[in-house]
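*Asks:* Whatever this is, show me its structure:
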Amino acid sequence: MTPSRVLVVGASAAGLATAEALRRKGFSGTLTLLGDEPHPPYDRPPLSKQILAGSRTPDTTRLRTPELLAALDAELLLGDPAVHLDPPTRTVRTASGRELSADAVVVATGLRARTLPGTDAEGVHVLRTLDDALALRSALLAARRLVVVGEGVLGCEIAATARSMGLDVTLAGPRPGPMLTQFGPVVSELLAALHTGHGVHLRLGHAVTGPTTAEGRVTGVRLDTDEVLPADVVAVAIGGDPATGWLADSGLRVGNGLVCDSRCRAAEGIYAVGDVAAWHHELFDAPMRLENRTNATEQAVAVADNILGADRPYVPVPYFWTDQFDARIQAHGRLGPDADVTVVEGDPETGRFVARYERDGKVTGVLGWSMPKQARLRRQEIGGPAPTLEPSAP
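*Replies:* From the prediction side, this is the model:
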């Protein structure tokens, strides 16, 4: 039965995309978006790049104009986090005491940034929200030395942006190479060369135990070797945890996200979308959770379809991109450190190439380094047998 009331908990990219997909597909019932931040829906990818650098203003990150939001004909409730969900009645209670009931509830609450002990000191920042980005930018403008803790995608982007702003930047983290978990050692080494070539200091392969402080202000970070990296500002970018704390007493399965079936359904009438959704991927026959803008948009369409009765599995080819210095790196499929990697087009020496990732004789992923068109064309190889011969085309 088609619902007459849909409540979307989370008013960022995934939540907004779900609401828009429902309207596009003919849903004419009551639609409510509940958000914990006071800002209208905005785009997160620019936060670690253009917003941090100051090349864009906050208003340019809005996903929709006020006129388009009004045309959506949805009630937008901002600055009021959800604190409880009762699955049998599909009722959500908010921090202000509101109780909102619906025929279908979509959980789109995203992530919460992880922190380190002692990160309440002045000068220590995380970057998850627009307000976080603005606060970090303000701190960088008055600083000379930045230490970024975390060698994943966000840490690398912050380091690249800050170095482009002229700061002395050190990137620290427990893994021996930048984005090693995402890309594997071959591409990680190239990324390390990109950063060091632009003047970023790499102190990788050692855990950070926490910041050092004096009179309540950060002075650096301490490694597990007891070495201290001096800093005026510290940016902690050690990943995020799915924002599921408010679901703790709901009876729903919560692990690495809100656990869902292949239809992104956590329970009857309850769905999840975006960074918080841990759903069963039928193509890979495994649970999956993706933290990127592309998935937020694509998964929203599948969730909208299933709310309206389509009953279709969500089986995307994972995709994300990152911009660092003059490189745009695009990743299609499953990459990671356990795959065999072959450069199939271009040449890493020129800063333009495509690499293929293989496991057990099958293509599982494709990476493009400043070759977007060529990487996109090779996306169709994913899931098929790995070619036995492949000439490199410089």
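*Asks:* When you work out contacts or count neighbours from here on, use the C-alpha atoms and nothing else.
*Replies:* Will do.
*Asks:* Where do the strands of the stretch 1-150 of the chain begin and end?
*Replies:* 5-9, 30-34, 75-77, 82-86, 91-94, 99-101, 104-107, 111-113, 124-126, 145-149 (DSSP state E, counting those that start in this stretch).
*Asks:* These into CSV, with extra columns for distance to Val341 and mean neighbour count?
*Replies:* Compiled in CSV, these are given as follows (distance: least, C-alpha to C-alpha, whole Å; neighbours: other C-alpha atoms under 10 Å):
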stretch, distance to Val341, mean neighbour count
strand 5-9, 40, 24
strand 30-34, 43, 21
strand 75-77, 46, 16
strand 82-86, 44, 19
strand 91-94, 47, 19
strand 99-101, 50, 16
strand 104-107, 37, 26
strand 111-113, 31, 17
strand 124-126, 33, 23
strand 145-149, 28, 27
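*Asks:* so which of those gets nearest Thr170?
*Replies:* strand 145-149 (4.8 Å; C-alpha to C-alpha).
*Asks:* So Arg217 sits against Ala121, correct?
*Replies:* Yes. Using C-alpha atoms under 8 Å, Arg217 is in contact with Ala121, at 5.4 Å.
*Asks:* Could I get the full set of helices for the stretch 201-350 of the chain?
*Replies:* Along the stretch 201-350 of the chain, the segments classed as helices by DSSP state H, counting those that start in this stretch run 293-307.
*Asks:* Then the stretch 1-150 of the chain?
*Replies:* Secondary structure of the stretch 1-150 of the chain (DSSP H, counting those that start in this stretch): helices at 13-24, 50-53, 66-71, 130-141.
*Asks:* before we go on, could you also do this sequence so I can check it against the first one:
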Amino acid sequence: MDDIVVIGAGQAGASMVARLRKDGFAGRLTLIGEEPVPPYQRPPLSKGYLLGEMALERLFLRPESFYADENIVLRSGQRVDAIDRVAKTVRVDGETIAYDQLALTTGSVPRRLPASIGGDLAGVHVVRTLSDVDAMAPDVTEGARALIVGGGYIGLEAAAVAARLGAEVVLVEAAGRILQRVAAPETSEFFRSLHRGHGVDIREGVGLDRLIGKDGRVSGAVLSDGRELPADFVVVGIGIEPATALAQAAGLDIDNGIAVDVLCRTSDPAIWAAGDCCSFPYRDGRLRLESVPNAIDQAECVAGNMLGAGVAYVPKPWFWSDQYDVKLQIAGLNTGYDRIVTRRGESGAVSFWYFRGDDLLAVDAMNDPRAYMVGKRLIEAGRSADAAVIADGSADLKALLRP
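*Replies:* Here you go, the predicted model:
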């Protein structure tokens, strides 16, 4: 029976080892993670956990006892130094572990501000790991002056939590509008109004020139328009990069992440990859999805293919974001849209439907789970929808699902 080693103990790695055992793999199974805790959920870190509404143990994807019960060797707090593809071994803290099949679920790393503009000052935070949020928590207090750099979903979620905890929040986005890379102007406007209604000062088309420090700690910022702001702490939300250093050092093909084929196998037939770290064939190009659902689905597909299933990975993209009392649910990918159809429902529910011609591509639904559910089912079935029905807030959306 094969020895399988999985490097990366996030959502993808945890999902993969659980599925391998569920599907009957009885060989030696090792999961290696750099963080000194069992695999945990990341999305609640900057929301429920930072707000004090979720205890540490509730973050864990499985009880720590699960891994021992399933005979999974969980090596937490350990870093893989190198992969030897010829010998089929990995080196972990000076120890060598053999594998027959290897999976890389190394995830992603946050982009940071360079030290030359103050990125290494105390009080400058990113939001990715448990230790990141634990380090940030003492700074997020009532009356503290917060600067959020970046108007994507990470920055907006951080702004929402900081505002809820009583901080004075300024958010700067260098692009012309928040969410410019990922959403339509209508969605940007919705969240701009939401945040301003909660006292957040959103400044678009304005970047960060540099941070100002005093005694090694951030004390302010100079913006690209020359204005200066005081800041007691800074949250940097300017995107993430796939964690490919280990794969690249091992000579695997890299293309916006670790390049895999339709089965999620890398350029080495004994090595697989799943989650944020890898890109896979999609339509006429390659796609890398940064989402929990993709990490789970792709990891479970890899588990099956390691055991010989031979099933091509077909993504079903969906995402979510929680800000204040608004739950945003997104289905599909909006790349290439040329028009938006707006639907307004009861109690402030609203959804924006992305079309290219007559083809439905994606839906952004704010506090509108029915619109999200209907849109998701249509998109996954490859069906479009009648724009007139969508725009009529009194029409029954479920009628769109009928044959």
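*Asks:* Please state their TM-score.
*Replies:* Aligned and superposed, the two chains score 0.94 in TM-score terms (TM-score structural alignment, normalised by the length of the first structure); 387 aligned residues with a C-alpha RMSD of 1.7 Å.
*Asks:* Go through the strands of the stretch 1-150 of the first structure and name the closest to Ala300 of the first structure.
*Replies:* Nearest of the strands of the stretch 1-150 of the first structure to Ala300 of the first structure, taken as C-alpha to C-alpha: strand 104-107 at 9.6 Å.
*Asks:* Where in the second structure does the closest one fall?
*Replies:* Counting by TM-score structural alignment, strand 104-107 of the first structure lines up with residues 101-104 of the second structure.
*Asks:* Same question for stretch 167-179 of the first structure.
*Replies:* Aligned by TM-score structural alignment, stretch 167-179 of the first structure falls on residues 167-179 of the second structure.
*Asks:* Pull the distance from the matching stretch to the chain's centre.
*Replies:* Here stretch 167-179 of the second structure is found 19 Å from its chain centre; the criterion is C-alpha atoms, centre = their mean, to the nearest Å.
*Asks:* Give me the mean deviation of the match of strand 104-107 of the first structure from the first structure.
*Replies:* For stretch 101-104 of the second structure, the mean deviation from the first structure after alignment is 0.6 Å (mean C-alpha distance after the TM-score superposition for the first structure).
*Asks:* And the contacts of that stretch?
*Replies:* The contact list for stretch 101-104 of the second structure (C-alpha atoms under 8 Å, 6 or more residues apart in numbering) reads 2-8, 13, 270-274, 277, 306.
*Asks:* can you check stretch 55-71 of the second structure too?
*Replies:* Stretch 55-71 of the second structure has contacts (C-alpha under 8 Å, 6+ apart) with 11, 14, 21, 28-29, 38-42, 44, 49, 73-74.
*Asks:* for the contacts of stretch 101-104 of the second structure, which one is nearest Ser384 of the second structure?
*Replies:* Distance to Ser384 of the second structure across those (C-alpha to C-alpha) is lowest for Ala274, with 29.6 Å.
*Asks:* coming back round to it: are any of the contacts of stretch 55-71 of the second structure buried, and which?
*Replies:* 11, 14, 21, 29, 38-42, 44, 49, 74 (16 or more other C-alpha atoms under 10 Å).
*Asks:* Pretty sure Thr212 of the first structure sits against Val218.
*Replies:* Yes. Contact criterion C-alpha under 8 Å: Thr212 of the first structure and Val218 qualify, at 5.8 Å.
*Asks:* So which of those two has more stuff around it?
*Replies:* Counted by other C-alpha atoms under 10 Å, Thr212 of the first structure and Val218 do not tie: Val218 has more neighbours, with 22 against 19.
*Asks:* OK, contacts around the more buried one?
*Replies:* 121-124, 211-212, 231-234.
*Asks:* ok, now how distant is the residue lying closest to Pro385 of the first structure once chain neighbours are set aside from Ala339 of the first structure?
*Replies:* Setting aside the residues directly before and after it, Pro385 of the first structure is nearest to Lys362 in space (C-alpha to C-alpha, 6 or more residues apart in numbering), at 4.3 Å. Lys362 of the first structure sits at a distance of 10 Å from Ala339 of the first structure (criterion: C-alpha to C-alpha, to the nearest Å).
*Asks:* what's Gly239 of the second structure in contact with, if anything?
*Replies:* By C-alpha under 8 Å, 6+ apart, Gly239 of the second structure lies in contact with 110-111, 152, 154.
*Asks:* Let's see if you can find the most crowded of the residues you listed.
*Replies:* Greatest neighbour count in the contacts of Gly239 of the second structure, by other C-alpha under 10 Å, goes to Ile154: 23 neighbours.
*Asks:* pretty sure that residue is in a helix, no?
*Replies:* Yes. Assessed with DSSP: H, G, I helix; E, B strand; the rest coil, Ile154 of the second structure lies in a helix.
*Asks:* which ones are touching it?
*Replies:* Going by C-alpha under 8 Å, 6+ apart, Ile154 of the second structure touches 127, 237, 239.
*Asks:* What sits closest to Asp249 of the first structure if chain neighbours are left out?
*Replies:* Here the residue nearest Asp249 of the first structure, using C-alpha to C-alpha, 6+ apart, is His84, at 7.6 Å.
*Asks:* What's that neighbour aligned with over in the second structure?
*Replies:* Aligned by TM-score structural alignment, His84 of the first structure pairs with Ala82 of the second structure.
*Asks:* rewinding a little: the more surrounded of Lys362 and Ala339 of the first structure?
*Replies:* Ala339 (19 against 15).
*Asks:* I figured the more buried one was touching Gly361, is that so?
*Replies:* No. Ala339 of the first structure sits out of contact with Gly361 when judged by C-alpha under 8 Å, with a separation of 10.3 Å.
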